[in-house]
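>>> Sequence and predicted model, in that order:
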Amino acid sequence: MKEKLHNLFNHAVEQLKNVSTVDEFEELRIKYLGKKSELSQVLKDLKNFSQEERASIGKFVNEIKGKMENIFSETIENIKNVEMEKKLKEEVLDITLPGKKIRLGHKNPIQIVLDEIQDIFLNMGFSIEEGPDIDTEYYNFEALNIYKDHPARSEQDTFYIDDTHVLRTHTSTVQIRTMENKKPPIKIISPGRVYRSDALDATHSPVFYQMEGLVVDKDINMAHLKGTLEKFIKTMFGDNIKTKFRAHYFPFTEPSAEMDVSCFVCKGKGCSICKGSGYIEILGCGMVHPDVLERCEINSEEYRGFAFGFGIDRMVMLKYGIEDIRLLYESDLRFLSQF
């Protein structure tokens, strides 16, 4: 029996020398130390021996089992160390190499210019007001003297939600709501998205950004309007920019005007951009029509006001020399990162 156990131990030792993986090791461990191994079977057969033989053989079996467990423990440690070294060599991570940079987003030039415009007007004492993108026909048209037969109310020009609601075509709706809810003096700007039923091309978009301003107080006149806008334009584009005002017509202002600035490209000499005039139209403005004031329950005999509005997208295109409005809405980082 003892010789048989010695041979069993020696066979296990010899076979462990050829083991190189954890799977091979586990297979041998079950063979020699598992519940159905020869060693376990010897322990089960001790009941067939006399008491004296059981004591002697049992002690020897435990000695062999202890030696076998030790040799198996040493072997598995060696296998794990070898596998770890192999893994470290194959999965080399050079921590001296620079990491991959995460590309961050970039402000759209519309937002850059909008922030700059808002800062200019805030420094001039204006406050910012906002309103809903979807508004009623009353606030978008009727309150501004744009009545039922006006061409702006055609479905070819305006996105109608239903018979009485539209996507606002300008932020003048905010001016009306402000005059209804606040008493003069009023000095606000109202930036935001507006919507027109225009086909998308290099200079038109069905969605664009607009900024409108409104001042209502006692003794306000056209000189205040011109001074405010000239201050804004020169702060925005530089003191060398020249301005001029041309008479125009808007239903909600009287008198009304359009403001032109000297061409950014030719500096007023005349080129294809300004069509040889030396000037570029940049915004519309005028004195608030008395009917609009009265409709908002502001006494037009006591108070007067001026209003102005311009497209922020157009300001961006002029400021940076961008010729296609579609570039502002494509979210291409190659384009946006230039600003």
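Looks like it came in fine. A quick note: this is a predicted structure, and the numbers were derived from the prediction, not measured. Numbering: from 1, shown residues only.
>>> use CA for all of it now, contacts and neighbours both
Will do.
>>> tell me the secondary structure for the residue nearest to Glu294 when sequence neighbours are not counted?
Of all residues not flanking Glu294 in the chain, Ser300 sits nearest, at 6.2 Å (C-alpha to C-alpha, 6 or more residues apart in numbering). When classified by DSSP: H, G, I helix; E, B strand; the rest coil, Ser300 comes out as coil.
>>> Next up, the contacts around Ser300.
Pro290, Asp291, Leu293, Glu294 (C-alpha atoms under 8 Å, 6 or more residues apart in numbering).
>>> which one among those gets closest to Val22?
Leu293 (89.0 Å; C-alpha to C-alpha).
>>> Strands of the stretch 1-150 of the chain, start to end?
127-128, 134-136 (DSSP state E, counting those that start in this stretch).
>>> Switch these over to TSV; also include mean neighbour count and distance to Lys44.
Listed next are the strands of the stretch 1-150 of the chain as TSV, based on neighbours: other C-alpha atoms under 10 Å; distance: least, C-alpha to C-alpha, whole Å:
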stretch	mean neighbour count	distance to Lys44
strand 127-128	14	92
strand 134-136	19	88
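>>> put this beside the first:
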Amino acid sequence: MLIDKIKKLQGEIENLKASTQQEVEELRIKYLSKKGEISSLFNEFKGVPNEEKKDIGKSLNLLKNRASEIITSIKERVNASGKDERQLDLTRTAYPAVLGSRHPITLIKQEVCDIFGRLGFTIAEGPEIEDDWHVFSALNFAQDHPARDMQDTFFIAHKPDVLLRTHTSSVQARVMEKQQPPIRIICPGRVYRNEAVSARAHCFFHQVELLYIDKNVSFADLRQVLLHFAKEMFGEETDIRLRPSYFPFTEPSAEMDISCCLCHGKGCTLCKGSGWVEILGCGMVDPAVLESCGIDSNEYSGYAIGMGVERIANLKYNVDDLRLFSNNDVRFLEQFKEVH
């Protein structure tokens, strides 16, 4: 009789056991699935005489609820015990994995890009292995310019016109060749120069360069952008000054100093007592550069800005040795976990 089957099945369910998730799932399928034993009893229930349906139906529902309760309890117990071998990662280290953080160079580069991004500059990138035209010739470097010498540039063996880029200005040349003004780009990237590694110099470092070309762009526009950047990066109290300089691809050219962020202009070892610290180079794009890239210099003008990311990081984080950024010393890098 059906009632006897219910009582027998109830005895089985009260004694169910499982030690893994797989065993728990097998119990669920056996008793609670559409083709399980309890479902088969419900199918038999259809043939029960009407006068017996009330009592047997009640017993069946109690059986199903009890089975669901017991299997759920077993599942929770297995999960809590952690005995399911499928949950164990045997490749995991025996100690907690230490979370890393972004590199200080990455932090500064992102901050610079964010500041100029809010001014409408978009990121442009180019290859690190470049040709002579985009690194030098298109940017008004004379054939006898010192930067072309092997002492400053890494040339590819047996390919005198192929080299590791010495600045990201090569990206600007590529953009100017392919795009007519208005142009408003920021060019972050790694560059290479054949220099002895020391606390103040390295054979590779990172730059961020900007280029803005449009009609009626003036030096006053350049100065205002530089002042805005300095205040955003180093604080609202920061002041700037521009000193005349020379770069082959800009005319007039200038170097920008900021008021010392350590002594605030009073004089210290960082600013060598002057109250000012050099931070970047800039200037109006030389008309010869515009013409070599196919842009009419009579109609358009523009400015260019170039800065070293490590230089900004040195000032921002008071780091006095450039080699620390590439030595992968965990003790140094861990200091930047809480930054940004």
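Yep, that arrived. Remember, predicted model here, so these are calculated numbers, not experimental data.
>>> All the helices of structure 1, residue numbers only.
2-16, 22-33, 38-44, 51-90, 109-123, 137-140, 172-181, 222-237, 290-295, 312-320, 333-336 (DSSP state H).
>>> Of all those, which one comes closest to Glu130 of structure 1?
Nearest of the helices of structure 1 (C-alpha to C-alpha): helix 172-181, 6.2 Å.
>>> and the gap between Glu23 of structure 2 and Ser81 of structure 2?
14 Å (C-alpha to C-alpha, to the nearest Å).
>>> Comparing the two, which shows the higher neighbour count?
Glu23 (16 against 10; other C-alpha atoms under 10 Å).
>>> quick one: what's aligned to that one in structure 1?
Under the alignment by TM-score structural alignment, Glu23 of structure 2 pairs with no residue in structure 1.
>>> which strands and helices sit next to the helix or strand encompassing Glu23 of structure 2?
Here Glu23 of structure 2 sits within helix 21-32, counting by DSSP states H and E. Helices and strands touching helix 21-32 of structure 2, by 3 or more C-alpha pairs under 8 Å, 6 or more residues apart in numbering; DSSP states H and E, are helix 37-45, helix 50-81.
>>> before we move on, the earlier item: which one of the strands of the stretch 1-150 of structure 1 lies nearest to Phe121 of structure 1?
When these are compared (using C-alpha to C-alpha), the closest one is strand 127-128, at 7.8 Å.
>>> if you skip the residues just before and after it, what's nearest to whichever residue in structure 1 pairs up with Ile108 of structure 2?
Aligning on TM-score structural alignment places Ile108 of structure 2 opposite Val113 in structure 1. Excluding its sequence neighbours, the residue lying closest to Val113 of structure 1 (C-alpha to C-alpha, 6+ apart) is Val316, at 6.3 Å.
>>> mind listing what the one you found touches?
Pro109, Ile110, Val113, Ile322.
>>> Trace Leu225 of structure 1 over to structure 2, please.
By TM-score structural alignment, Leu225 of structure 1 lines up with Leu222.
>>> Go ahead and confirm that match touches Tyr303.
Yes. Under the criterion of C-alpha atoms under 8 Å, Leu222 of structure 2 makes contact with Tyr303 at 6.4 Å.
>>> So for those two, which residue has more residues nearby?
Tyr303 (25 against 18).
>>> State the distance from the aligned residue in structure 1 for that one to Glu254 of structure 1.
Under the alignment (TM-score structural alignment), Tyr303 of structure 2 pairs with Phe306 of structure 1. To Glu254 of structure 1, Phe306 of structure 1 is 9 Å away according to C-alpha to C-alpha.
>>> any common contacting residues for those two?
With C-alpha under 8 Å, 6+ apart, Phe306 of structure 1 and Glu254 have common neighbours Gly286, Met287, Val288.
>>> Redo those residues as JSON lines? Include neighbour count.
Putting those into JSON lines (neighbours: other C-alpha atoms under 10 Å) gives the following:
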{"residue": "Gly286", "neighbour count": "25"}
{"residue": "Met287", "neighbour count": "23"}
{"residue": "Val288", "neighbour count": "25"}
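>>> Looking at those residues, which is nearest Gly99 of structure 1?
Closest approach between the shared contacts of Phe306 and Glu254 of structure 1 and Gly99 of structure 1, by C-alpha to C-alpha: Gly286, at 57.4 Å.
>>> Setting aside sequence neighbours, what's the nearest residue to the equivalent of that closest one over in structure 2?
With the correspondence set by TM-score structural alignment, Gly286 of structure 1 lines up against Gly283 in structure 2. Among residues not flanking Gly283 of structure 2 along the chain, Ser253 sits closest, at 4.1 Å (C-alpha to C-alpha, 6+ apart).
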